[in-house]
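In: Would you be able to build a 3D model of this:
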Amino acid sequence: MNVGDTVFVLMSAALVMLMTPGLALFYGGMVRSKNILGTLMQSFIILGIVTLEWVLWGYTMAFGPDHAGIIGGMDWFGLKGVGMEPSPHYGTTIPHLAFMIFQCMFAIITPALITGAFAERMKFSAFLLFILIWATVVYNPLAHWVWGVGGWMGKMGALDFAGGTVVHISSGVSALAAAIILGRRLGWGETAYIPHNVPMTITGAALLWFGWFGFNAGSALSGNGLAANAFVVTHVASAVAALSWTFMEWVHRGKPTTLGAASGAVAGLVAITPGSGFVGPLSAIVIGGLGGVICYGGILLKSRLGYDDSLDVVGIHGLGGTWGALATGLFASIAVNPAGRDGLFFGNPGQLWIQFISVAATVAYAFVLTWVILEVIDVLIGLRVSAEEEVRGMDISLHNETGYNL
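Out: Model prediction:
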């Protein structure tokens, strides 16, 4: 074991953990004041419920001994055999527990991303049941497909350094299914839903940007040159995407906004995630710049297509993750990571096709399973709060408290 690598991975895990409270602030500032606590609560409680799920059966399903390339076995149920010795497969210079807890933070934030799509209208009981089932039957198999030893996507050669398919595409398409099934908020299309606290959202975006260094650089599982590359391209892509989104908004709407700059920064972080360990800084400029433009266009689609994705999860994470995964097939280079593959622009057009297959499979699996999960929950206990509760706000109706006493 290497002490430096162990410290690096544990600190990266702490940074990724901070992303979920950061996401809570990012989302919380964009909802109406009567729903601030309900929105914060959704992200915060996921820290509890997914951690428990991960320790008991999630980790072994995602990373346990392979079964047919589809799922990990129950050999590590309750973390049996997952101890302080190096993992036989994952991060051989760090304790197995360090790898487990690092991946736990990924499992936490992924379903938290989906909550932005159904903000301000989902029952808390239905929400808890949805998160638990979704983490089990959607996230865990996807993580095994891509990152588990023997997973079929990984064996196919799909490149996803830190979660373009596993985290962002899965949450983005699941968010689309949730927005469609739950329906629009009362007054959607007639009432302007103005963010109640943009400074809170900016703070949340800054925490996400900060934590994302652990997300991407930490995925190297060692304090080495690859981690440094992932750190640099993550920052570059986010910075450029913030600029490109701001410029597009300025041209399209006539004025740049702070909310747009924050959204652009997150879009860049999403776009660079799958390729952060495979592409260089100049490629990151292109990936981030186009990521800001593509995601800005994506949020304009929801009004035209008629679905109420409250906080733009589909446009930013769904489209941003898709672009990032495909861009990895364009810009990946073994000069950056000898363990990876060259992309189209470096002489290997087949990698782009592999990336496309991985995107298509993730989209189909996550969308269909999420749709089924939500339909079943709706039949069992109902998904949506009553019209009266929605008008009163989630804070009072579901939690009997208010965020502000003004």
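
In: only C-alpha atoms for contact and neighbour calcs from this point on.
Out: Fine.

In: give me every residue that touches residue 56.
Out: 77, 78, 79 (C-alpha atoms under 8 Å, 6 or more residues apart in numbering).

In: Going by neighbour count, which of those comes out on top?
Out: residue 79 (20 neighbours; other C-alpha atoms under 10 Å).

In: Excluding chain neighbours, what is closest to that residue?
Out: For residue 79, ignoring the flanking residues on the chain, the nearest one in space by C-alpha to C-alpha, 6 or more residues apart in numbering is residue 55 at 6.1 Å.

In: same check, this time on residue 323
Out: Closest residue in space to residue 323, ignoring its immediate chain neighbours: residue 271 at 6.3 Å, by C-alpha to C-alpha, 6+ apart.

In: Distance of that neighbour relative to residue 394?
Out: 32 Å (C-alpha to C-alpha, to the nearest Å).

In: Residue 315 now?
Out: Per C-alpha to C-alpha, residue 315 is found 25 Å from residue 394.

In: I believe residue 82 is in a helix; please confirm or correct that.
Out: No: applying DSSP: H, G, I helix; E, B strand; the rest coil, one finds residue 82 to be coil, outside a helix.

In: hang on, isn't it packed against residue 76?
Out: Yes: Residue 82 is in contact with residue 76 according to C-alpha atoms under 8 Å; the separation is 6.8 Å.

In: next up, for comparison:
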Amino acid sequence: MAPAITLAAEAPTLSAANTGFMLICSALVLIMTPGLAFFYGGMVRVKSTLNMLMMSFISIGIVTILWVLYGFSMAFGTDSGSIIGWDSDWVGLSNIGLTDLWPGYTIPIFVFMVFQMMFAIITPALISGALADRVKFTAWALFVALWATVVYFPVAHWVWGTGGWAFELGVIDFAGGTAVHINAGAAALGVILVIGKRVGFKKDPMRPHSLPLVMLGAGLLWFGWFGFNAGSWLGNDDGVGALMFVNTQVATAAAMLAWLIYEKIRHGAFTTLGAASGAVAGLVAITPSGGAVSPLGAIAVGVIAGVLCAMAVGLKYKLGYDDSLDVVGVHLVGGVVGSLLIGLFASGHGQSEVEGLFYGGGMTQFWKQCAGVFAVLAYSLVASAILAFLIDKTIGMRVSEDVEVAGIDQAEHAETAYDFSGAGGGYDRTSAVPAPVADTGKKVDA
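Out: The predicted structure follows:
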């Protein structure tokens, strides 16, 4: 008998279909940041609306440039010590060929780069919701640049970069439960512990000024999240991307319903804010787990996340930390829940053969998930608090009490979100801009 001949596997070739799909997914992820801006912008009071929008939009500008200059290289370059990546050929994207493929896939490096850029953009923007009403815009812009460099780029390498310690350990994070949501939620907690509470916290009413904007933002987030999640498989040749798409819809619907039922039982009403928040909680929780669980598992993930996140948003009043728009309660808690539930509900029939406890796989994957979750949480919390402390002690992190009470939009942006002085007419750039509120330097006690 002639000896068997082993044929070498064919190298991947560029796929126009997968390339086009990933470019569409990249655009969907980008639209999530304006969606987040609307979601947060509707939740604040009128006097902070523009500032909230700008805190998201400035992330698009800053992180885009940093990602091109060195962020992509730090996150996905050649591993160094399982902590950080680096590839000098990727600095400034100057030595990447137009048809050079991302290793092991059928899409160009440029396409993978821009898809991951959109993740890097929205992650610091998520933090902004916890800091509403009280942070200087220049301080926020500096924080975004430093945080992306010191926290996001390294953590992205840990979780997704070849050689990153969490990646090599086998921590499952399909699309960002640890790298995006736990990372941002822990950072938000770290910063608010440094800068303190808003004037009037737990005393003055701080209700959302525009629930229609909140619902619009939630809808855009839900829409864009299909690109965020399904696109993270970098193609759909084996159906895993389709599974993630289905699970994204299923878990989000389940979480929204669970939040509303909890809210009705606890507070006596079904609110639009609850529907929007529940949907986002479901999106967050399914982000790490959707490629590993079945659609029935996705329902369980959504229900658990919806209830636990609804319970968690009230902790700020009991524990005394001022998380303005519930970034900790939704993104940190939702990210932790979704990441840990992989250890229970992983079916072994999705992105990998890993099985969770309820499918006969024991607790092995659960402990791996714990390692990834709590390492990212601790690092982001501490590093973010240090960055906020250093900025506060140099250029100052907070606006003065007078500015905060009068309205941060006028002081920081010389604009207001709504003009009630007259109806109709366009904006005349030659007209006098209202003078911003003077910053007296009077600080708010933390």
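
In: Quick TM-score on the pair, please.
Out: These two chains, once laid on top of each other, score a TM-score of 0.98 by TM-score structural alignment, normalised by the length of structure 1; 404 aligned residues with a C-alpha RMSD of 1.0 Å.

In: Map the residue nearest to residue 323 of structure 1 onto structure 2.
Out: Taking TM-score structural alignment for the superposition, residue 271 of structure 1 sits opposite residue 285 in structure 2.

In: before we move on, what SS does its match have?
Out: Residue 285 of structure 2 ends up helix, using three-state DSSP.

In: now residue 116 of structure 1
Out: Using three-state DSSP, the structure places residue 116 of structure 1 in coil.

In: Could you report the separation of the aligned partner of it in structure 2 from residue 305 of structure 2?
Out: In structure 2, residue 116 of structure 1 lines up with residue 129, judged by TM-score structural alignment. Relative to residue 305 of structure 2, residue 129 of structure 2 is positioned 20 Å away (C-alpha to C-alpha).

In: Counting neighbours, go ahead and name the busier of the two.
Out: Shown here are residue 129 of structure 2 and residue 305; by other C-alpha under 10 Å, residue 305 has more neighbours (36 against 27).

In: What is the burial count for the equivalent of residue 404 of structure 1 over in structure 2?
Out: Residue 404 of structure 1 maps onto residue 418 in structure 2 when the alignment is built from TM-score structural alignment. Residues contacting residue 418 of structure 2 under the criterion other C-alpha under 10 Å number 10.

In: ok, back up a step: what residues does the residue nearest to residue 323 of structure 1 make contact with?
Out: By C-alpha under 8 Å, 6+ apart, the contact list for residue 271 of structure 1 reads 164, 237, 287, 288, 291, 320, 321, 322, 323, 324, 325.

In: run the last query once more with 10 Å
Out: Each residue near residue 271 of structure 1 by C-alpha atoms under 10 Å, 6 or more residues apart in numbering is listed here: 164, 168, 234, 237-238, 241, 284, 287-292, 294-295, 316-328.

In: ok, now how distant is it from residue 340 of structure 1?
Out: 18 Å.

In: So the residue nearest to residue 79 of structure 1 sits against residue 104, correct?
Out: Yes: with contact defined as C-alpha atoms under 10 Å, residue 55 of structure 1 and residue 104 form a contacting pair (8.3 Å).

In: who has more neighbours, the two?
Out: Between residue 55 of structure 1 and residue 104, residue 104 has the larger neighbour count (other C-alpha under 10 Å), namely 23 against 18.

In: Are we agreed that that one is in a strand?
Out: No: in this structure, residue 104 of structure 1 is helix, not part of a strand, as judged by three-state DSSP.

In: coming back round to it: Provide the secondary structure category for the match of residue 404 of structure 1.
Out: Of the three states, residue 418 of structure 2 takes coil under three-state DSSP.

In: ok, so what distance separates it from residue 399 of structure 2?
Out: Distance from residue 418 of structure 2 to residue 399 of structure 2, by C-alpha to C-alpha: 22 Å.

In: same check, this time on residue 22 of structure 2
Out: 41 Å.
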